[in-house]
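Asks: coords below, sequence missing:
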């Protein structure tokens, strides 16, 4: 097919799509508003993400029970660190697999497919009677979390209106916080086996809820399914003037991208025919060309630094070893570490709820600066307290470490915890969104694994004071970097964000042509 034929077909499909507007008026006249339908579409993602939070928080209640003398599975410190961190390596691998699955089969189908083994993994954990099956269940649930981690924010960003997108994306951390809280709360009343059964219900609910909602309009457009994309877009967003303009801009952008892709393929065919070799492009060459694109490498670098800052702020070290860390930090006080754990979990949940509102009202940049700076200050405060506490100078001030933990959890949860997930669904252009999200979330889980695997060992060697100081320094450095380079995406459509890269690239090219 020639470029002109391809563009003509795309344009014809776009015109047919516009003519179908009257036929789809029954969707527009539905008794439910577009916002309500966007909430319905997000239910499956919500249930699944809550189970992701349960996977993250599960080790905090599992390890103390396994270390109890009456446990049928006994663990030492080394094995305990592996049980906590073993789910994270398959998470990183799952993120890379997600890049292919999302592009090949769609966002919705990827979520549907992964909820099945997710439920099976929790069942395996529940029925485990030896270390092998326990670790296998953790690996399987970790892999599913990895695939779903980039898929969920991408689907939510592509189904939501620009003014509500921040809320939906910030709700991811709310769901994770709720999952962590539910897991820790259930530990009061049931054993780790029963807890795992409850955790397995959430992916099952997610599968049922996702079955009845449409596929991402952006993915359908990328596959040139114009009519299906328009139908999904109208179901989700209605058909007011602003929504119609946004959809038309998406169609126009897809036409241009298809033309550019066809031109590139035509040039490659000409080159191959001229050489007479029929040369195949090596995947390494394709990756090198991909990294050379500013619209890919710029968000890749920004989000990688953001996720590294998040993980080395110690957020997940605290979640995975909450009871252990609080027991050491509150030793010699009258505060029960399990009660303190639930208090911090509740604060994390409330802060995540606040973040859903704040992200919708405030920009990404000011929230990053406030949250990152405040988190670093809290970490330095905890470090200072523990250094004095080691000398028995502050043993009578039991409320200080708990207050610092609460403030740390609050300021981190309203900013640098939800924002990188929000930006993952926003910064990458559509043609790079799947592979870019896969790369940065895989990097995130590698950092996640590094922190969680090394935390118990380094805390025992260097103590909490030096570790919190180390986390504080890295958080401060990352915040300074993000202050300098992070773009603002609040209230911008995904197409406007993508066009921003194109405009900058064209401006740079024209400026280079003017120079002698």
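Replies: Happy to help now that I have it. All values reported here derive from a predicted model rather than from experimental measurement.
Asks: Could you use CA atoms for every contact and neighbour count after this?
Replies: Will do.
Asks: distance between the longest helix along the chain and the chain's centre?
Replies: Longest helix of the chain, by residue count under DSSP state H: helix 430-485. When distances are taken as C-alpha atoms, centre = their mean, to the nearest Å, helix 430-485 is centred 14 Å away from the chain's centroid.
Asks: And it, what does it pack against?
Replies: Counting contacts by 3 or more C-alpha pairs under 8 Å, 6 or more residues apart in numbering; DSSP states H and E, helix 430-485 is packed against helix 77-85, helix 88-105, helix 131-159, helix 217-222, helix 294-311, helix 315-320, helix 364-389.
Asks: how about those helices, which one is nearest residue 37?
Replies: Smallest distance to residue 37 across those (C-alpha to C-alpha): 9.7 Å, for helix 131-159.
Asks: Now do the closest one: which elements does it pack against?
Replies: Counting by 3+ C-alpha pairs under 8 Å, 6+ apart, helix 131-159 packs on helix 34-66, helix 88-105, helix 107-126, helix 162-186, helix 217-222, helix 226-237, helix 419-424, helix 430-485.
Asks: Mind checking the ones you listed for the one nearest to residue 147?
Replies: helix 88-105 (4.4 Å).
Asks: other SSEs contacting that closest one?
Replies: helix 107-126, helix 131-159, helix 430-485.
Asks: in the helix or strand that comes right after the last one, what's buried?
Replies: Elements were assigned by DSSP states H and E; along the chain past helix 430-485, the next helix or strand is helix 494-514. Of the residues in helix 494-514, those buried by neighbour count under the rule 16 or more other C-alpha atoms under 10 Å are 494, 495, 496, 497, 498, 501.
Asks: can you check stretch 240-256 too?
Replies: Applying 16+ other C-alpha under 10 Å to stretch 240-256 flags 243, 244, 246, 247, 248, 250, 251, 253, 254, 255 as buried.
Asks: Second structure follows, compare the two:
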């Protein structure tokens, strides 16, 4: 099968439609940046305190942990596509509630509901994209998850400061509706059909995803891979009892741990507030828009970089970069808030520092862990692994977003950013010494590599080339 990029347009079409729900997820994350400062103003329609603000921000991601495990069951029982369509419903209900909300408790509930959808899509979307894509574009398609998420965040930065909370919620309501209306026509994962021994619909789905009708060789490889993976039905315990699964789980836990504890969730959710506290020369709302634009462009560029440069180099550059920028931003707040130094001469430093932080974060830590997740786990435990990872990400993101406000209020912003710098450094060390490269490798070759069986890996690659 040809590896010409243009031959994969059907895969990109399916991936774009599938990841429209990620725009809805980005909307839910970015909504807090322009909305929370407004809700704390005296003329707010629902006046909130700083503590309530941190709960409104963090409770959505905390609720995502409740839906990750059910999502794994839904994906294996009813399919990846049907489960992702189901995830649109909590988003729709949540935004309708925000439109009509009049109390803080109603806002809490309205934030919990999208969190349930968030847990489902971040458990299942990596599976779906990994299973519909060819080896040569699998990394790029997986990164669309993050690209579309960043698009949703940017939309909130651009629209939120200039419209009412109800109007913003109305706009956000349209995104999951659009996702449902477009994705419902797309095919199910061929891998899912093969796991159910439904070969004719699997072949039909594969032909709809490829620009060639000659898919028999690829279907043969899919059946071989699924047969090997499903020989023993996957259980949650297989994630720790099987050596290759255990290594894959350890790698992905560290990647997502570094992704969260480098401070990304706090910077994105509190962007406008951070810019206001930094006292730069650019309006906070305008700085947030710049941040969102840069973030989206960086994520989009990673689509082209990940299958050329590789996963490992991008993660090393990203971890080192965010470590340095966290230290720089922390130092700025230390001089400004603790030493009370005059920072007018470097008034643009926090804007440039945070923008550069976002660029470095997005080209690696933000995007690549999702691609790695879609590659390193076999089919029989992939849903279990992604659900465990989503629970882990939910709790770590909640911890970062909730404790950021607490620590910043008590000790100062500089302490928070220095903590983020230390966490980034430890992640960098692990990635440098432990992370294998998965660029361009098939699922079977990656599994053999995780088992450290190089001769078997070469045999598997030779066998693939013979197809």
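Replies: Noted; the coordinates are in hand. No experiment lies behind these values; they were computed from the predicted model shown.
Asks: hang on, the earlier thing: would you reformat the helices and strands packed on helix 88-105 of the first structure as CSV and include mean neighbour count and distance to residue 315 of the first structure?
Replies: As requested, those are arranged in CSV below (neighbours: other C-alpha atoms under 10 Å; distance: least, C-alpha to C-alpha, whole Å):
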stretch, mean neighbour count, distance to residue 315 of the first structure
helix 107-126, 22, 24
helix 131-159, 24, 17
helix 430-485, 20, 9
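Asks: can you tell which of those helices is closest to residue 414 of the first structure?
Replies: So among those, helix 430-485 is nearest, using C-alpha to C-alpha, at 14.6 Å.
Asks: according to the alignment, the closest one goes to what range in the second structure?
Replies: Structural correspondence for helix 430-485 of the first structure: residues 379-434 of the second structure, per TM-score structural alignment.
Asks: Stretch 220-231 of the first structure now?
Replies: Going by TM-score structural alignment: stretch 220-231 of the first structure matches residues 193-204.
Asks: Could you list the residues in contact with that stretch?
Replies: 189, 190, 191, 192, 215, 219, 222, 223, 226, 230 (C-alpha atoms under 8 Å, 6 or more residues apart in numbering).
Asks: Likewise for stretch 343-356 of the second structure?
Replies: Contact partners of stretch 343-356 of the second structure, identified using C-alpha under 8 Å, 6+ apart, comprise 275, 278-282, 287, 290-291, 294-295, 325, 328-329, 332, 335-336.
Asks: Just the buried ones among these, please.
Replies: 275, 278-281, 287, 290-291, 294-295, 325, 328-329, 332, 336.
Asks: what about the aligned residue in the first structure for residue 66 of the second structure, neighbour count?
Replies: In the first structure, residue 66 of the second structure lines up with residue 93, judged by TM-score structural alignment. Residues lying near residue 93 of the first structure (other C-alpha atoms under 10 Å) number 22.
Asks: For residue 93 of the first structure, give its distance to residue 512 of the first structure.
Replies: To residue 512 of the first structure, residue 93 of the first structure is 41 Å away according to C-alpha to C-alpha, to the nearest Å.
Asks: in the first structure, what residues pair with stretch 320-330 of the second structure?
Replies: Mapped onto the first structure using TM-score structural alignment, stretch 320-330 of the second structure covers residues 373-383.
Asks: nope, stretch 286-306 of the second structure is what I meant
Replies: Under TM-score structural alignment, the match for stretch 286-306 of the second structure is residues 339-359.
Asks: list the buried ones in the matching stretch?
Replies: 340-359.
Asks: how close does it sit to the second structure?
Replies: Stretch 339-359 of the first structure, aligned to the second structure and superposed, deviates on average by 1.1 Å (mean C-alpha distance after the TM-score superposition for the first structure).
Asks: quick one: contacts of that stretch?
Replies: Under C-alpha under 8 Å, 6+ apart, the answer for stretch 339-359 of the first structure is 166-171, 173-174, 177-178, 180-181, 184-185, 322-323, 326, 367, 402, 405-406, 409-411, 413-415, 418.
Asks: Among the contacts of stretch 193-204 of the second structure, pick out the one closest to residue 402 of the second structure, please.
Replies: Closest to residue 402 of the second structure, out of all of the contacts of stretch 193-204 of the second structure and judged by C-alpha to C-alpha, is residue 189, at 36.8 Å.
Asks: Can you give me every residue that contacts that closest one?
Replies: 79, 80, 81, 128, 131, 132, 202, 205 are the contacts of residue 189 of the second structure under C-alpha under 8 Å, 6+ apart.
Asks: Could you report the distance from it to residue 337 of the second structure?
Replies: 53 Å.
Asks: what does residue 201 of the second structure give?
Replies: 63 Å.
Asks: ditto for residue 393 of the second structure
Replies: Applying C-alpha to C-alpha to residue 393 of the second structure and residue 337 of the second structure gives a distance of 31 Å.
Asks: What residues in the second structure pair up with stretch 36-46 of the first structure?
Replies: Using TM-score structural alignment, stretch 36-46 of the first structure pairs with 9-19 in the second structure.
Asks: Any idea how far the match of stretch 286-306 of the second structure is from the middle of the chain?
Replies: Offset of stretch 339-359 of the first structure from its chain centre (C-alpha atoms, centre = their mean): 18 Å.
Asks: Let me know whether residue 38 of the second structure touches residue 44 as I believe.
Replies: Yes - taking C-alpha atoms under 8 Å as the definition, residue 38 of the second structure is a contact partner of residue 44 at 6.4 Å.
Asks: Which one of those two is surrounded by more residues?
Replies: A count of neighbours by other C-alpha under 10 Å puts residue 38 above the other of residue 38 of the second structure and residue 44, at 20 against 12.
Asks: when you align them, which residue in the first structure goes with the more buried one?
Replies: Under the alignment (TM-score structural alignment), residue 38 of the second structure maps onto residue 65.
Asks: Leaving out chain neighbours, which residue sits closest to its match?
Replies: Sequence neighbours aside, residue 71 is the residue nearest to residue 65 of the first structure in space, at 6.7 Å (criterion: C-alpha to C-alpha, 6 or more residues apart in numbering).
Asks: Relative to residue 297 of the first structure, how far out is residue 432 of the first structure?
Replies: As judged by C-alpha to C-alpha, residue 432 of the first structure and residue 297 of the first structure stand 10 Å apart.
Asks: Residue 356 of the second structure matches what in the first structure?
Replies: In the first structure, residue 356 of the second structure lands on residue 407 (TM-score structural alignment).
Asks: Tell me how many other residues crowd its match.
Replies: 18.
Asks: Could you provide the contacts of residue 189 of the second structure in a markdown table, with additional columns for distance to residue 87 of the second structure?
Replies: As requested, the contacts of residue 189 of the second structure are arranged in a markdown table below (distance: C-alpha to C-alpha, whole Å):
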| residue | distance to residue 87 of the second structure |
| --- | --- |
| 79 | 13 |
| 80 | 11 |
| 81 | 10 |
| 128 | 14 |
| 131 | 19 |
| 132 | 19 |
| 202 | 23 |
| 205 | 22 |
